[in-house]
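Chemist: predicted structure and sequence below. I'll ask about it afterward.
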Amino acid sequence: MTIKILASLAMAATLFSACSDNATTPPPSKAEQCAAGLSNDCVLGTWSIGGPTVMRTVGTDVVYIIDPSHNLEASPATLKFYVDENQTNTFEFANSPLGKADCKTATGKTYGLWDVVGTSLHLRARTGNDCMAVNEATIPVEISVVGGQVTMTLKQIFFMEPEMKQSDAVEKNTATEVYTFVTAN
């Protein structure tokens, strides 16, 4: 009987210490989640964007800057990736009130679905997409981690397309969307 009691106490102590070890381990940071590149864990959360990024030539150098005519840095647009109550990968894009697009949705928001496909994001805008020329695309993504700051670059415009409607074809085709991680959901 004593051996059974001691064995039970030993097992309980082991379980208790295992639980307490897990409780003190902090969750991984976004930089840690994104260190290996694009993944579901890396994408989840809220990201901000100051406007479409365009290529400019300065002397002999090529630089990438936020398009000055669509600079939203004073009140950035946000892109939230989350898993909804049905376990569906969902996004919500909220455009900036500073947006200069000719066409604006009634709510200023676009909702849809997302999936990570290798090193790309497959995006399907489902609601609030009436101003978008393309509602579904698989876009190559580059993740950058510098210190604790994480950026995600969509290698072509998708959410910012309504902002770029009046731009010339070359600028639209070379524009990217650079998002900075803000917070976990």
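Modeler: Okay, I see it.
Chemist: C-alpha from now on. contacts and neighbour counts both.
Modeler: OK.
Chemist: mind listing what's buried in the longest strand anywhere in the chain?
Modeler: The strand of greatest length in the chain, counted in residues with DSSP state E as the criterion, is given as strand 136-146. Applying a neighbour-count criterion of 16 or more other Cα atoms under 10 Å, the buried positions in strand 136-146 are 136, 138, 139, 140, 141, 143, 144, 145.
Chemist: quick one: the strands in the chain?
Modeler: When secondary structure is read from DSSP E, the chain shows strands at 45-49, 52-58, 61-66, 77-83, 89-94, 109-117, 120-127, 136-146, 149-154, 176-183.
Chemist: okay, buried residues for the third one please.
Modeler: For strand 61-66, a neighbour-count test (16+ other Cα under 10 Å) marks 65, 66 as buried.
Chemist: let's bring in a second one:
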Amino acid sequence: MTIKILAPLAIAASLFTACSETTTPPPTKADQCAAGLSTDCLIGTWSINGPTVAKTVGNDVVYVIDQSHDLSASPATLKFYIDPQKKTNTFEFTNSSLSRADCITPTGKTYGTWDILGTSIHLYAKIGNECMEKSDVTLPAVVAVEAGKVSMTLQGLFFMEPEMKQADLVDKQNTTEVYTFVSAD
């Protein structure tokens, strides 16, 4: 009789233990980006405060937002996702309402596709690219994680190129696009 009572108790105890185990939380964006550029790292929404220009101050190189195109009060956003219907890597760039570009698309948005090629991102703007000098580029991308915040620097101009149309060639060549991760949506 004792065995008949102990067996159900042992089964109940093992079920209770299995149900009470904690699940591992999903990785953070900092975790996903710790090893550098990857699809998991890229997916989500990123913001940009404007084109970042390298300036020489004394013997140092300082990276600053171009003051005439400072979008920090209303940053532009760049969303990377996988289109569920077409199964393609897709992006949506939404320009800032503060944009001072000479040419702004009617919707303020640019859509296209993306691929990771080693440590670079290949971007192909398909819709809303009429203001862009190039609609197809491959740019080196550097992902950095600092104190849990994730940033990505595109080494060159693409989305911010219309902001810099009137800049001199040296500034254009020394300009990068620095994005900060916002959300995983």
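Modeler: Cool, the structure landed. Remember, it's a predicted structure, so these values are computed and weren't measured experimentally.
Chemist: TM between them?
Modeler: Comparison of the two superposed chains (TM-score structural alignment, normalised by the length of the first structure) gives a TM-score of 0.88, and 173 aligned residues with a Cα RMSD of 1.9 Å.
Chemist: show me the contacts for the most centrally placed residue in the second structure.
Modeler: When Cα atoms, centre = their mean is applied to the second structure, the residue found nearest the centroid is residue 46 (4.1 Å). Listed by Cα atoms under 8 Å, 6 or more residues apart in numbering, the contact partners of residue 46 of the second structure are 77, 78, 79, 179, 180, 181, 182, 183.
Chemist: check residue 83 of the second structure too.
Modeler: The contact partners of residue 83 of the second structure, taken as Cα under 8 Å, 6+ apart, are 89, 90.
Chemist: now the one 5 residues further on
Modeler: Residue 88 of the second structure sits next to 82, 113 when contact means Cα under 8 Å, 6+ apart.
Chemist: just checking, what's the longest helix in the second structure?
Modeler: Scanning the second structure for the longest helix, with DSSP state H as the assignment, gives helix 2-20.
Chemist: contacting residues around it?
Modeler: In this structure, no residues lie in contact with helix 2-20 of the second structure by Cα under 8 Å, 6+ apart.
Chemist: gap between that helix and the chain center?
Modeler: Its chain's C-alpha centre lies 49 Å from the corresponding centre of helix 2-20 of the second structure when counted by Cα atoms, centre = their mean, to the nearest Å.
Chemist: just stretch 120-129 of the second structure next, same as before
Modeler: 14 Å.
Chemist: what range does that stretch cover in the first structure?
Modeler: Mapped onto the first structure with TM-score structural alignment as the criterion, stretch 120-129 of the second structure occupies residues 120-129.
Chemist: could you do stretch 23-42 of the second structure as well?
Modeler: Counterpart in the first structure of stretch 23-42 of the second structure, with TM-score structural alignment as the criterion, is residues 24-43.
Chemist: ok so, going back, for the match of stretch 120-129 of the second structure, which residues meet the burial criterion?
Modeler: In stretch 120-129 of the first structure, the ones that count as buried by 16+ other Cα under 10 Å are 120, 121, 122, 123, 124, 125, 128, 129.
Chemist: returning to that earlier point: closest to residue 95 of the first structure out of the buried residues of strand 136-146 of the first structure?
Modeler: Within these, the smallest distance to residue 95 of the first structure is 18.0 Å, found for residue 136 (Cα to Cα).
Chemist: not counting its neighbours along the chain, what's nearest the closest one?
Modeler: residue 124 (4.4 Å; Cα to Cα, 6 or more residues apart in numbering).
Chemist: ok, now which ones touch the one you found?
Modeler: 112, 113, 114, 135, 136, 137.
Chemist: same check for those residues, but in the second structure.
Modeler: Retained contacts for the contacts of residue 124 of the first structure in the second structure, judged by both residues aligned by TM-score structural alignment, their matches' Cα atoms under 8 Å, are 112, 113, 114, 135, 136, 137.
Chemist: format the residues you listed as JSON lines; extra columns: distance to residue 165 of the first structure.
Modeler: Putting those into JSON lines (distance: Cα to Cα, whole Å) gives the following:
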{"residue": "112", "distance to residue 165 of the first structure": "21"}
{"residue": "113", "distance to residue 165 of the first structure": "23"}
{"residue": "114", "distance to residue 165 of the first structure": "24"}
{"residue": "135", "distance to residue 165 of the first structure": "15"}
{"residue": "136", "distance to residue 165 of the first structure": "17"}
{"residue": "137", "distance to residue 165 of the first structure": "17"}
